[in-house]
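K.L.:
Sharing a model that was predicted from the sequence below.
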Amino acid sequence: MLQNIPLYDICSLSDINQDDILISRFAPYLDTHKNLFTTHRHSFYHLVLFTAGGGTHSIDFENFEVKPGQIYFMIPGQVHSWAFEGFTDGYIINFSASFIQSFLLQHGYLESFSFFSGNLADAVINLPDQTYKAIKPLFEAILAEAATPALSAGDMVRLLMLQIFILVNRVGVASVLNGNASYNQTLIKSFKNLIEHHYTDVRLPKDYAAMLYITPNHLNAVCKDIMGISAGELIRNRILLEAKRMLINQKLSISEISLKLNFSDNSYFTKFFKKLENITPEEFRKKLINDHGK
């Protein structure tokens, strides 16, 4: 029975005393950490570039098909599992926020990349051939630096990682066609950042609109144009995601989860969850336990 979803830090996954970064080819990493196939969470940033393999991987309860040339990014706290088919390989880098931030003066630099926002639509990217061919040697260079550290090896790894981030980010930026779209994308990003910080205590779109110095109608129109859903749905979806993450933890009762998410009572929380997910929180938890036991 699933008692509590594991939360891994870098130290628990490394053979050496290293709590800032772990770099590896993917196949040997999988052989060493077979426990990571089942649902788990990370306390660190995590990225994988697939060079071979098939099957699926799941991030925050959404499944993605594994493809060579696909890169995905995860932020601390997200829920994750793998279901590979056949031999799977690539590159993996696990790193702490401080590993990169210690190298930069700009606070929050990682969050400037859309794939580190926690939005799954931006976090799993099937790379164009040109980008894939450009970043694969960078991963090889990172592995080489890790295998035989030279003077300022850590800084070289940071530089190579930043090159990867910038090149991958250009794939997304290239899809922005005009200045208005760029402004709306920035607005959505700011809205999502506000939701991330306030979803337990601020529930109404009009309150977020006030924080953004725009009208509620403007906010809703931009959300529908860019995301295809209303501002209210974005807020509710974030609350639902956190509820799902908490429901994995068997040590938390439904009432405790309801309280942590700032619902007035357990009944209201259950109605909220069932309206969005079509099952009750208890049923969702039982399904997770059954799936985990397969």
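P.N.:
Noted; the coordinates are in hand.
K.L.:
use CA for all of it now, contacts and neighbours both
P.N.:
Noted.
K.L.:
How far does stretch 122-131 sit from its chain's centre?
P.N.:
Relative to its chain's centre, stretch 122-131 lies at 16 Å (CA atoms, centre = their mean, to the nearest Å).
K.L.:
What residues sit buried inside stretch 148-158?
P.N.:
For stretch 148-158, burial by neighbour count (16 or more other CA atoms under 10 Å) applies to 154, 156, 157, 158.
K.L.:
Which residues are in contact with the residue lying closest to the third one once chain neighbours are set aside?
P.N.:
Leaving aside its chain neighbours, residue 157 sits nearest to residue 142 (5.6 Å; criterion: CA to CA, 6 or more residues apart in numbering). Contact analysis of residue 142 by CA atoms under 8 Å, 6 or more residues apart in numbering lists 23, 156, 157, 160, 161.
K.L.:
Now for the buried residues of stretch 148-158: which two are most distant?
P.N.:
Maximum pairwise distance in those, criterion CA to CA, is 6.3 Å, between 154 and 158.
K.L.:
now the strands for the protein?
P.N.:
Using DSSP state E, the strands found in the chain span residues 7-8, 21-25, 40-42, 45-59, 62-65, 70-74, 79-95, 124-126.
K.L.:
Below is structure B, check it against A:
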Amino acid sequence: MKATAPPSYPLSPLARAGVLVRPLAQRPAPSEHPHGTAHRDAHYLLVLLQAGELRLTLDFEELTLSGPSLLLISPGQVHRLREAVAAQGWGVSFEPGLVDEQARDVLEQHLRRPVALVGQATFEARAHTLLALLADCQTEATAPIGPALQAMLAALLQLVTALLVPAMTSSGANVSRAEALVQGFRRLLRQHFTEWKQPARYAAALAVTPSHLNDTVKALSGHSISTHLQQRIILEAKRLLYYSDQPVKQIGYALGYDEPVYFGKLFKKVTGLTPQQFRRTIRE
């Protein structure tokens, strides 16, 4: 089987001020990328499914969403829409730079899997109203509507974060020191996982001791710093092994490992398979 790396697409040229909203029932424009083939996006996609079903593949996991539910697809995640069954609702794509770091951490941590909205009629109604207004305003051809679109997106994301973490406020006053430290670690991990392999690097950047950082991360997430790092590395390795024909050695180099043997041992330790075995198995 011949495989090529999944393409990575920027935000649609139809977006305005870094935001694009569309009803799920609306077909993509010819100028946009296909959604039925595996790909990555350089932007976020927040899906509010109000009715029907969406069947998709997200980073090797087959998901079936039933309305009402929420799903976030983050930049870099490999995904493919397999089928939409009478799907009603909204999809909003937006540039990462429009999301403040605190909201970004909450979204990525709590929307890693679909969230059912059963019993959340008030949230659903408010989100629908904002999304419908966004969709209407983005058709404005003459007025400088960009700031308004971004303000409405910020209001929508505040609604979502308040749903996911009820105690959170826009000022961040209710975020504890421990939570702030873990959020800082997640940000650094997202930026430096191919370069920084030692917990001490993250601790130094956050001005705490490695033991304190590790204890805090483990207490709040259930996993050590090393486990988080390994999971992030292995996920990216799986993407490259499946969607590209790069040699295993080259993939190891791309992920920051100068010794191919060490990379292979780490992959097998985490997955139970060598990189070559995983590639053969996943492509069968």
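P.N.:
Everything's here; your move. It should be emphasised that the depicted structure is a prediction, and the values quoted were computed from it without experimental measurement.
K.L.:
would you turn the buried residues of stretch 148-158 of structure 1 into TSV with distance to residue 199 of structure 1?
P.N.:
Below are the buried residues of stretch 148-158 of structure 1 laid out as TSV (distance: CA to CA, whole Å):
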residue	distance to residue 199 of structure 1
154	37
156	38
157	36
158	33
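K.L.:
Show me which of these is closest to residue 73 of structure 1.
P.N.:
residue 158 (16.2 Å).
K.L.:
Can you tell me what the closest one aligns to in structure 2?
P.N.:
Using TM-score structural alignment to pair residues, one finds that residue 158 of structure 1 aligns to residue 150 in structure 2.
K.L.:
and that match, what is it in contact with?
P.N.:
Neighbouring residues of residue 150 of structure 2 by CA under 8 Å, 6+ apart: 17, 18, 19, 98.
K.L.:
Ranking by neighbours, what's the top pick from the residues you listed?
P.N.:
Greatest neighbour count in those, by other CA atoms under 10 Å, goes to residue 19: 23 neighbours.
K.L.:
and the residue nearest to that one when sequence neighbours are not counted, how many neighbours?
P.N.:
Spatial nearest neighbour of residue 19 of structure 2, excluding adjacent residues (CA to CA, 6+ apart): residue 94 at 4.5 Å. As a burial measure, residue 94 of structure 2 scores 24 neighbours (other CA under 10 Å).
K.L.:
these two touch, right, residue 94 of structure 2 and residue 18?
P.N.:
Yes. Assessed by CA atoms under 8 Å, residue 94 of structure 2 is found in contact with residue 18 at 5.5 Å.
K.L.:
Distance check, the counterpart of residue 130 of structure 1 in structure 2 against residue 129 of structure 2.
P.N.:
With TM-score structural alignment as the criterion, residue 130 of structure 1 lines up with residue 122 in structure 2. Distance of residue 122 of structure 2 to residue 129 of structure 2, computed by CA to CA, to the nearest Å: 11 Å.
K.L.:
the more surrounded of those two?
P.N.:
residue 129 (13 against 10).
K.L.:
check contacts around that one.
P.N.:
Residue 129 of structure 2 sits next to no residue when contact means CA under 8 Å, 6+ apart.
K.L.:
The match of residue 158 of structure 1 and residue 167 of structure 2: what is the separation?
P.N.:
For residue 150 of structure 2, the distance to residue 167 of structure 2 - CA to CA - is 24 Å.
K.L.:
What separation is there between the residue nearest to residue 19 of structure 2 and residue 184 of structure 2?
P.N.:
22 Å.
K.L.:
cool, residue 44 of structure 2 as well?
P.N.:
20 Å.
K.L.:
So residue 280 of structure 1 sits against residue 270, correct?
P.N.:
Yes. The pair residue 280 of structure 1 / residue 270 is scored as a contact, 6.0 Å apart, by CA under 8 Å.
K.L.:
Any idea which residue is closest to the centre of structure 2?
P.N.:
Compute the mean C-alpha point of structure 2, and by CA atoms, centre = their mean the closest residue is residue 74, 2.2 Å away.
K.L.:
Counterpart of that residue over in structure 1?
P.N.:
Residue 74 of structure 2 maps onto residue 75 in structure 1, by TM-score structural alignment.
K.L.:
Correct me if wrong: its match contacts residue 118.
P.N.:
Yes. Residue 75 of structure 1 sits in contact with residue 118 when judged by CA under 8 Å, with a separation of 6.3 Å.
K.L.:
ranges for the helices of structure 1?
P.N.:
All helices of structure 1, identified by DSSP state H, fall at 10-13, 26-32, 97-101, 120-123, 129-147, 153-173, 179-198, 205-211, 216-226, 231-247, 254-260, 266-277, 281-292.
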